[in-house]
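>>> my questions are about this predicted structure, shown below with the sequence.
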Amino acid sequence: MGPLQIKELLQQTPDGQSVTLKGWVRTKRESKNAIFIALNDGSTIHNIQAVAAPGQFSAELLLTVTTGSCLKITGQLVESQGSGQAVEVKIEDIHVYGAADPDAYPLQPKRHSLEFLREIAHLRPRTNTFSAILRIRHTLAFAVHKYYNDRGFFYLHTPIITASDAEGAGEMFRVTTLDLEKLPRTDEGAINFKEDFFGREANLTVSGQLEGELGAMALSKIYTFGPTFRAENSNTTRHLAEFWMIEPEMAFFELEDNMDLAEDFIKYVIGYALENCKDDLAFLENRLAEEDKNKPQNERSIPLLEKLNFVVENAFERLTYTEAIDILLKSKPHKEKKFQFPVGWGIDLSSEHERYLVEKHFKKPVILTNYPREIKSFYMKLDDDGKTVRAMDVLFPGIGEIIGGSQREDNYEKLLERVHEVGIDPETIWWYLETRKFGTAPHSGFGLGFERLVLFVTGMSNIRDVIPFPRYPKSAEF
């Protein structure tokens, strides 16, 4: 199974046992009494210190042991003579797998800006910040699968290539094998997609929801967890062109059941990270605190662990969209015209409105329900008043909306009417409509953008820093 990882070695009781280390050099320093090499293999935020005596190895060999070099070290695990670690390795042999040119290697032992690190995304996982983020990302993904598996959900793989637009936004990436220099044309001059690979227009999916609903109509409880794509020309800190979505769909769940599941799920996965990523979260909390030292007091962030525990320990406040609008209209920021965007029934709430409700008014996470039908998707179940739909959004501190969902419209005639209203050709989603004709049932679901979750849990400020290789306008480098 290979050598023990550094994470495991750091937990061993030292008694001079022989060990083998493999990893990358973080730092090397020499004194008249010893040579110290800090090695990291990505298994933990912590390095292990390996110590050699002066003159033990040739100067030629030591010249190749520089920051970024990859080594195999064998030696004895002993009690550390210095502070900060319980064990260290007394080196007996060094093998250099790959040296790093110290004049060219861009990751030196100093603080680098996040903007610079995005330019070297092939190397940034070697930094403390990004190795911590990627370990937390893994833990959250594992927690997602564990949560749903343990509760009787089935993991459904929905298509990445699709001919439908679940959101009706039209901002999709086209998939084609047509020769762009010799596009086939119809008699009317339009591109003839019948000549394309699938015989029709095809795109990368924006959501697995519609297909997920089909699964729920047979398996009762399913979830999807896969890549989704939006061809939105947005350069904000909250948008990516390629991201991952978690979308459970449940037969026989109504709006209240959907809210219960969303709250329990997100508390579980954040709690799982708090329990299993303590060192990485502590590092990121300290990093955030250092950044905040240079900000005015009123712009500083909530300490990371306090923010995460805030979510886990509080029951989410539940209220309707209409009640939320009333609160906002009576709020001090609205009366003093401090909101950037206007408030009124029928608006699509902005992040500043959502954060006011969470951070200032209720001081806890919030679930808003029953939004105006005009600002929500066609598939949401119409309320009895005919004006609102059984939608729900979960709002978090510092981020605003993190989950969006609804009870789905299960009445065929009402759904077909909404499809016509929003301008969707029923023929393109005939299969989706047909489930309402053959054994329809109440059902609900929601979507959680995985990177939004990782952004919240890590305390990072830009979504491009919580996915290994971000895709956004004018950038697909790695």
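Perfect, thanks for sending it.

>>> only C-alpha atoms for contact and neighbour calcs from this point on.
OK.

>>> how about the contacts made by residue 96?
64-65, 69-72 (C-alpha atoms under 8 Å, 6 or more residues apart in numbering).

>>> go on, residue 397?
Neighbours of residue 397 in contact, by C-alpha under 8 Å, 6+ apart: 307, 355, 358-359, 364-365.

>>> closest to residue 54 among those residues?
Nearest to residue 54 among these, counting by C-alpha to C-alpha, is residue 307 at 47.9 Å.

>>> near that closest one, how many other residues are there?
Neighbour count for residue 307, taken as other C-alpha atoms under 10 Å: 17.

>>> how many neighbours does residue 467 have?
Other residues lying near residue 467 total 20 when counted by other C-alpha under 10 Å.

>>> next up, the contacts around it.
Contacts of residue 467 (C-alpha under 8 Å, 6+ apart): 134, 451.

>>> doesn't residue 216 belong to a helix?
Yes. If the criterion is DSSP: H, G, I helix; E, B strand; the rest coil, then residue 216 is within a helix.

>>> confirm that residue 367 sits in a strand.
Yes. Residue state for residue 367 (three-state DSSP) corresponds to a strand.

>>> gap between residue 225 and residue 200?
According to C-alpha to C-alpha, to the nearest Å, residue 225 stands 26 Å off from residue 200.

>>> helices along the stretch 1-150 of the chain, start to end?
Shown for the stretch 1-150 of the chain, the helices assigned by DSSP state H, counting those that start in this stretch span residues 6-9, 59-64, 114-119, 128-150.

>>> tell me the most buried of those?
For those, the largest average neighbour count (mean count of other C-alpha atoms under 10 Å) is found in helix 128-150, namely a mean of 19.

>>> alongside the first one, take a look at this:
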Amino acid sequence: MTLRTVSELLSQEVTNVEIEIKGWVRTFRANRFIALNDGSTLNNIQCVVEFENFDESLLKRVTTGAAIQVKGELVESQGKGQSVEIQVKELEILGDCDPETYPIQPKKHSFEFLRENAHLRTRTNTFSAVMRLRSSLSFAIHKYFNENGFYYMHTPIITGSDAEGAGEMFRVTSLDPQNLPKDENGATDYSKDFFGKETNLTVSGQLEAETYAMSLGKVYTFGPTFRAENSNTSRHLAEFWMIEPEVAFMDLPGNMDLAEDFMRYVIKYILENNREDLDFLNDRLLNEEKTKPQAERSEMSLIEKLKFVSENNFKRVSYTEAIDILRNCKPNKKKKFKYIINEWGADLQSEHERYLVEKHFKCPVILFDYPANIKAFYMRLNDDGKTVRAMDILFPGIGEIVGGAQREERLDVLKEKMAAINIPEEDLWWYLDLRKFGTAVHSGFGLGFERLVMFATGMSNIRDVIPFPRTPQNAEF
């Protein structure tokens, strides 16, 4: 007898067949109806037990959370809510679950409580749906790049460079903190460390990806990155995943084309392949919105937001034009914005980005040509000397989701920009070599994977879209 999944059985058209299934008990009603789930779908399958056919001591062990094996006949369901059910002939307890201590009882739990039990939270409908969507998005990302001629590369997690120049990095060392070696100036002597120099966890794989783009043409990374930013907001993690494509001979307009096509592809993929989970999360979000004051409610449902991205062309707007729009809009003039836009050069906040997307243009927006002083050193300086060929993609409900740029391919300009923010040339000698040996126009972008999963699932806290969140004062599990 072939072991089947709940998903397979619920889509089965043939009934009155013998089947075998394993899963975890969600509920056991009236000593007769077992709701069984194996993670393959949001839905449970009902297993009907005839009490007189089984030992009472065995049935007492069928508790919420217990792992069981069922053998029986798949029949047309006599009740409402499901098309088929299982008439149980054999029942085996694979793993008992103590009902007194099992935390995931069949009742409503707060997300904070579930974060404290992150090892078990995917046994709830919400988190199983979120993590299935996370898996599908991962697959869609690899599928897109594979279909478009990109090579997947693994950039190092341990690095001696700071790609963002922000300095918020986690140090990696094998030195004994109680007995640090010192140099002649009394500072820690990192020449005695494992790598012979000061090293950190990476904040980005971009710089290394650029080296491979300049030989393989089109590459992408998809891996973990780390920021030692002491922030406890709902949008920040200390450990998260980044998608970073880099393409040789591609300018800023080409970069915008790639990013738009990519984002629409992955959103369309989950709309076509994960509709059951999306519909559940859409309903969850609609019920949550009903509890909010009218003024705070979203104008679009989750499904509407996803279609808003997949079915609309992205509007391309220069930073300068966006500043003019924001400076003259009603929320700014009436001081409804938390951050008032007064002059060119302001760093846009989420409220400004969302206004452009949701109120002004009513479609996803790509902003480009940002002020150089609010962007990273590796971005290509425009001829005006004050803007760089950067671009950000803005989505409804979330604001910026993608950040990218045409990279600075000119050796002299890149050296000047590094010197201006005190990045020693010897730290990035290999990066500068790319501009010495066959330099060329090239571009890329970065997408925080968890930010994408938040958008795709409607979850409002980034801690709820990664299996085991790492945040300040929290490295549990």
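Structure received. Computed from a prediction, not measured in an experiment: that's the story for all the values here.

>>> I'd like the contacts of residue 397 of the first structure as TSV, with secondary structure and distance to residue 431 of the first structure appended.
Below are the contacts of residue 397 of the first structure laid out as TSV (DSSP: H, G, I helix; E, B strand; the rest coil; distance: C-alpha to C-alpha, whole Å):
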residue	secondary structure	distance to residue 431 of the first structure
307	helix	43
355	helix	39
358	helix	39
359	helix	43
364	coil	41
365	coil	37
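
>>> so who does the residue mapped onto residue 140 of the first structure from the second structure touch?
Residue-level alignment of residue 140 of the first structure against the second structure, with TM-score structural alignment as criterion, gives residue 137. Going by C-alpha under 8 Å, 6+ apart, residue 137 of the second structure touches 266, 269-270, 453.

>>> with respect to residue 388 of the second structure, which of those residues is nearest?
residue 266 (28.0 Å).

>>> tell me the spacing between the counterpart of that closest one in the first structure and residue 139 of the first structure.
Aligned by TM-score structural alignment, residue 266 of the second structure pairs with residue 269 of the first structure. Per C-alpha to C-alpha, residue 269 of the first structure is found 9 Å from residue 139 of the first structure.

>>> may I ask which two of the contacts of residue 397 of the first structure are separated the most?
By the measure C-alpha to C-alpha, 307 and 355 form the most distant pair in the contacts of residue 397 of the first structure, at 13.5 Å.

>>> residue ranges for the strands of the stretch 1-150 of the first structure, please.
Assigned by DSSP state E, counting those that start in this stretch, the stretch 1-150 of the first structure shows strands spanning 18-30, 35-40, 48-52, 70-79, 87-98.

>>> contacts for the helix or strand that contains residue 393 of the second structure, please.
Secondary structure assignment for residue 393 of the second structure, by DSSP states H and E: strand 387-395. Here strand 387-395 of the second structure makes contact (C-alpha under 8 Å, 6+ apart) with 252, 256, 309, 353-354, 357, 364-372, 375, 379-382, 399-407.

>>> out of the contacts of residue 137 of the second structure, which is nearest to residue 202 of the second structure?
Checking the contacts of residue 137 of the second structure one by one against residue 202 of the second structure (C-alpha to C-alpha), the nearest turns out to be residue 453, at 21.6 Å.

>>> hmm, back to that, out of residue 225 and residue 200 of the first structure, which sits in the more crowded spot?
residue 225 (22 against 12).

>>> got the contact list for the closest residue to residue 446 of the first structure other than its chain neighbours?
Leaving out its chain neighbours, the residue that sits closest to residue 446 of the first structure by C-alpha to C-alpha, 6 or more residues apart in numbering is residue 405, at 3.7 Å. By C-alpha under 8 Å, 6+ apart, the contact set of residue 405 of the first structure is 258, 391-393, 444-447.

>>> and if you look at residue 75 of the first structure?
Shown in contact with residue 75 of the first structure (C-alpha under 8 Å, 6+ apart): 18-20, 89-93.

>>> and residue 97 of the second structure, by the same measure?
For residue 97 of the second structure, the contacting residues are 61, 63-67, by C-alpha under 8 Å, 6+ apart.

>>> try residue 457 of the second structure
130, 133, 278, 281, 302 are the contacts of residue 457 of the second structure under C-alpha under 8 Å, 6+ apart.

>>> need those residues in CSV with distance to residue 240 of the second structure, can you?
CSV is the format used below for those (distance: C-alpha to C-alpha, whole Å):
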residue, distance to residue 240 of the second structure
130, 16
133, 17
278, 23
281, 23
302, 23
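
>>> which one of those is nearest to residue 175 of the second structure?
Ranked by distance to residue 175 of the second structure (C-alpha to C-alpha), the contacts of residue 457 of the second structure are led by residue 130 at 40.0 Å.

>>> residue 310 of the first structure in helix, strand or coil?
helix.

>>> go ahead and confirm it touches residue 364.
Yes. Between residue 310 of the first structure and residue 364 there is a contact under C-alpha atoms under 8 Å: 7.2 Å.

>>> buried set for stretch 346-366 of the first structure?
Across stretch 346-366 of the first structure, burial judged by 16 or more other C-alpha atoms under 10 Å covers 346, 349, 353-359, 363-366.

>>> over to stretch 195-202 of the first structure?
Applying 16+ other C-alpha under 10 Å to stretch 195-202 of the first structure flags 195-196, 201-202 as buried.

>>> run a quick neighbour tally on residue 290 of the first structure.
By the measure other C-alpha under 10 Å, the count of residues near residue 290 of the first structure is 11.

>>> any idea what it aligns with in the second structure?
Counting by TM-score structural alignment, residue 290 of the first structure lines up with residue 287 in the second structure.

>>> residue 109 of the first structure too?
Structural alignment (TM-score structural alignment) places residue 109 of the first structure against residue 106 in the second structure.

>>> quick check: residue 357 of the first structure is in a strand.
No. Counting by three-state DSSP, residue 357 of the first structure is not part of a strand but helix.

>>> check contacts around it.
So residue 357 of the first structure contacts 324, 328, 363, 366 (C-alpha under 8 Å, 6+ apart).

>>> contacts only, for the match of residue 266 of the second structure.
By C-alpha under 8 Å, 6+ apart, the residues touching residue 269 of the first structure are 140, 143-144, 147.

>>> apply 7 Å and report the result again.
140, 143-144 (C-alpha atoms under 7 Å, 6 or more residues apart in numbering).

>>> ok, now residue 213 of the second structure?
219, 246-248.

>>> pipe those into CSV and attach distance to residue 179 of the second structure per row.
Shown next, in CSV, are the contacts of residue 213 of the second structure (distance: C-alpha to C-alpha, whole Å):
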residue, distance to residue 179 of the second structure
219, 43
246, 42
247, 46
248, 47
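
>>> ranking by neighbours, what's the top pick from the residues you listed?
Neighbour counts for those (other C-alpha under 10 Å) peak at residue 246, which has 30 neighbours.
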